[in-house]
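Visitor: No letters, just coordinates:
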């Protein structure tokens, strides 16, 4: 039987944005931390994965938001490794308030990356079986995000040393920040994010210049992060007017 894993966290002021709510990138970071703690609890630590010359890499998140938690709220984050096939692992996340009401949920796709060849490799039994996820031969056909066709917003970001994580490339949370920041303060103050589909395509490294392009179409926005002409990340978002 697939096991759930939960932890509670307090939203502190430095997790929040000018709206007083936690930022979507920070919330996803919190969920990723819970997945790491879950992995460690079943003996699949980062050190064990690295001993195989491998690393977990996220290729896609689909996030649905009822309400973003505010500063000083206690939230419970629950995760479950649902199922896997030879090359992909699918994990779900839920964020609840203190009364057990669902605030957000996320469906994520993970792969194992060969750290030397930088190529996806097959799931290793020793690294996936402890989660008791269901094995399937099927590959999920998730909707792929549409990037901007005619970008009307553009912003450049020089990749700093502080943007790089232990995997030696830009931490995923910065993609969220770059994408949404390009929309500008006026848009972000008057709209609330309800749905985001984000797909990672290629890593970004220290010293490169990331170009964030966005297109606004009413309450829908379309995003692309690229270095030169190579797309690194694509996302589409649905918002509501405040």
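Guide: Alright, I've got the coordinates. Keep in mind it's a predicted model, so treat the numbers as computed, not measured.

Visitor: Please count neighbours and contacts with C-alpha atoms only from this point.
Guide: Fine.

Visitor: Can you mark which positions in stretch 23-35 are buried?
Guide: Across stretch 23-35, burial judged by 16 or more other CA atoms under 10 Å covers 23, 24, 25, 26, 27, 28, 30, 31, 32, 34, 35.

Visitor: wait, the third one sits on residue 177?
Guide: In this case it means residue 25. Yes. The pair residue 25 / residue 177 is scored as a contact, 6.5 Å apart, by CA atoms under 8 Å.

Visitor: follow-up on the earlier one: from the buried residues of stretch 23-35, pick the one nearest residue 45.
Guide: Relative to residue 45, the closest of the buried residues of stretch 23-35 is residue 35; by CA to CA it sits at 10.6 Å.

Visitor: Please enumerate the helices of the protein.
Guide: With helices called from DSSP state H, the chain shows them at 24-41, 46-51, 125-128, 173-181, 185-190.

Visitor: how about JSON lines for the ones you listed, with distance to residue 67 added?
Guide: Shown next, in JSON lines, are the helices of the chain (distance: least, CA to CA, whole Å):
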{"stretch": "helix 24-41", "distance to residue 67": "11"}
{"stretch": "helix 46-51", "distance to residue 67": "31"}
{"stretch": "helix 125-128", "distance to residue 67": "32"}
{"stretch": "helix 173-181", "distance to residue 67": "17"}
{"stretch": "helix 185-190", "distance to residue 67": "15"}
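
Visitor: Ok, which of these comes nearest residue 1?
Guide: Of the helices of the chain, nearest to residue 1 by CA to CA is helix 125-128, at 13.9 Å.

Visitor: how far is that closest one from where the chain is centred?
Guide: 23 Å (CA atoms, centre = their mean, to the nearest Å).

Visitor: What's the local residue count around residue 114?
Guide: 17 (other CA atoms under 10 Å).

Visitor: correct me, but it touches residue 121?
Guide: Yes. Between residue 114 and residue 121 there is a contact under CA under 8 Å: 6.2 Å.

Visitor: which residues are in contact with both of the two?
Guide: When contacts are counted by CA atoms under 8 Å, 6 or more residues apart in numbering, residue 114 and residue 121 have no shared neighbour.

Visitor: Strands of this structure, start to end?
Guide: Counting by DSSP state E, the chain has strands at residues 4-10, 54-65, 74-84, 89-96, 102-114, 119-121, 134-135, 153-158, 191-200, 209-217, 220-227, 230-241.

Visitor: Now do the last one: which elements does it pack against?
Guide: Right, strand 230-241. Counting by 3 or more CA pairs under 8 Å, 6 or more residues apart in numbering; DSSP states H and E, the packing neighbours recorded for strand 230-241 are strand 191-200, strand 220-227.

Visitor: And here is the other one:
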């Protein structure tokens, strides 16, 4: 049976928005944190992986379903399981649970290992993955295919110093910040995401001259981050009308 890791968490002020809801970027950041803590508890910390294999973990995809956002000061439990892997990819679920054990947020994350020097994807070493007791599978899990955007609005993207992580590329949750940046404030005030599908194709660095393409179809927004190097990121966000409204006045 695959290893399960849980930890309690209380939503702090700085991770809540003006509706008192935990922000989507904060939830993605928390997902990475709990994944890292799980690995560390099994003797497979990020430092161990780098020093032993010269590899670093990267996220290649998120599929996030939000039943209800955790709110400011709410006590929740984060539960994660690295349940399966194949030659090149590892699959992990992350759940945010309320005090009754009800699932508030369900995330499925896909991870890969890359060589820090060459930036190429590496096969998953069996000795590295063994403590997780994950199921070995041969197939590659296929996510929903997102269309190439046509007729989208393009915005120049400014990458700031604090957008970068230890690997010197834009950190995962910052892409959602970019997506929100070019959506109408009145729309955001009255709507909250119910599902996020996010694919990472290429690393984005500070020197890349990138643009954010966005297209809205009803309560669904489609996003791409592109540069002269090609497609970096694709996303689809499905929104629901929100009874809560932000404090913009």
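Guide: Now that the structure is in, tell me what you want to look at. These figures come from a predicted structure and were not determined experimentally.

Visitor: TM-score for these two?
Guide: Once superposed, chain against chain, the TM-score is 0.95 (TM-score structural alignment, normalised by the length of the first structure); 241 aligned residues with a CA RMSD of 1.3 Å.

Visitor: and residue 49 of the second structure, how far is that from residue 128 of the second structure?
Guide: Distance of residue 49 of the second structure to residue 128 of the second structure, computed by CA to CA, to the nearest Å: 8 Å.

Visitor: Compare the two (neighbour count), which wins?
Guide: The neighbour comparison of residue 49 of the second structure against residue 128 (other CA under 10 Å) goes to residue 49, with 17 against 14.

Visitor: Would you confirm that the more buried one contacts residue 55?
Guide: Yes. Between residue 49 of the second structure and residue 55 there is a contact under CA under 8 Å: 6.0 Å.

Visitor: What about residue 42 of the second structure, how many residues nearby?
Guide: Applying other CA under 10 Å, we find 14 other residues in the vicinity of residue 42 of the second structure.

Visitor: So for stretch 16-32 of the first structure, first residue to last residue, what's the gap.
Guide: For stretch 16-32 of the first structure, the end-to-end distance is 17 Å (CA to CA).

Visitor: nope, stretch 182-199 of the second structure is what I meant
Guide: Stretch 182-199 of the second structure end-to-end distance (CA to CA) = 19 Å.

Visitor: now that stretch, how far from the chain's geometric center?
Guide: Worked out by CA atoms, centre = their mean, stretch 182-199 of the second structure lies 15 Å from the chain centre.

Visitor: cool, stretch 19-31 of the second structure as well?
Guide: Offset of stretch 19-31 of the second structure from its chain centre (CA atoms, centre = their mean): 10 Å.

Visitor: do the same with stretch 142-150 of the second structure
Guide: With CA atoms, centre = their mean as the basis, stretch 142-150 of the second structure stands 17 Å off its chain's centre.

Visitor: which ones are touching residue 96 of the second structure?
Guide: 76, 77, 78, 79, 103, 104, 105, 106.

Visitor: residues touching the most centrally placed residue in the second structure, list them.
Guide: What sits nearest the mean C-alpha location of the second structure, by CA atoms, centre = their mean, is residue 28, with 4.4 Å. Counting by CA under 8 Å, 6+ apart, residue 28 of the second structure touches 172, 173.

Visitor: got it, and residue 178 of the second structure?
Guide: 157, 212.

Visitor: ok, now how distant is it from residue 228 of the second structure?
Guide: 18 Å.

Visitor: Tell me how many other residues crowd the residue nearest to residue 35 of the second structure when sequence neighbours are not counted.
Guide: Leaving aside its chain neighbours, residue 35 of the second structure sits nearest to residue 80 (7.0 Å; criterion: CA to CA, 6 or more residues apart in numbering). For residue 80 of the second structure, the count of nearby residues is 22 (other CA under 10 Å).

Visitor: now residue 64 of the first structure
Guide: 19.

Visitor: What are the neighbouring residues in contact with it?
Guide: Contacts of residue 64 of the first structure by CA under 8 Å, 6+ apart are 104, 105, 106, 194, 195, 196.

Visitor: So which bit of the first structure is stretch 73-90 of the second structure matched to?
Guide: Alignment of stretch 73-90 of the second structure against the first structure: residues 72-89, by TM-score structural alignment.

Visitor: possible to save the strands of the first structure as a markdown table with distance to residue 185 of the first structure?
Guide: As requested, these are exported to a markdown table (distance: least, CA to CA, whole Å):
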| stretch | distance to residue 185 of the first structure |
| --- | --- |
| strand 4-10 | 26 |
| strand 54-65 | 20 |
| strand 74-84 | 27 |
| strand 89-96 | 26 |
| strand 102-114 | 23 |
| strand 119-121 | 38 |
| strand 134-135 | 44 |
| strand 153-158 | 13 |
| strand 191-200 | 10 |
| strand 209-217 | 14 |
| strand 220-227 | 15 |
| strand 230-241 | 14 |
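
Visitor: wait, which of these is closest to residue 166 of the first structure?
Guide: Closest among the strands of the first structure, using CA to CA: strand 54-65, at 10.8 Å.

Visitor: mean shift between the closest one and the second structure?
Guide: Compared with the second structure after the fit, strand 54-65 of the first structure shows a mean deviation of 0.5 Å (mean CA distance after the TM-score superposition for the first structure).

Visitor: what is the orientation angle of that strand with strand 230-241?
Guide: With axes from the mean of the first three to the mean of the last three CA atoms, to 10 degrees as the basis, strand 54-65 of the first structure and strand 230-241 are set at 20 degrees to each other.

Visitor: Most neighbours among the contacts of residue 96 of the second structure, which one is it?
Guide: Result: residue 76 is most packed of those (other CA under 10 Å), 23 neighbours.

Visitor: Hmm, that one is touching residue 22, no?
Guide: No. Contact criterion CA under 8 Å: residue 76 of the second structure and residue 22 do not qualify, at 11.4 Å.

Visitor: which residues are common contacts for those two?
Guide: Contacts common to residue 76 of the second structure and residue 22, judged by CA under 8 Å, 6+ apart, are 11, 70.

Visitor: between the helices and strands packed on strand 230-241 of the first structure, which one is nearest to residue 209 of the first structure?
Guide: Here strand 220-227 is closest among these (CA to CA), at 6.2 Å.

Visitor: Relative to the second structure, what is the average displacement of that closest one?
Guide: Relative to the second structure, strand 220-227 of the first structure is 1.0 Å off (mean CA distance after the TM-score superposition for the first structure).
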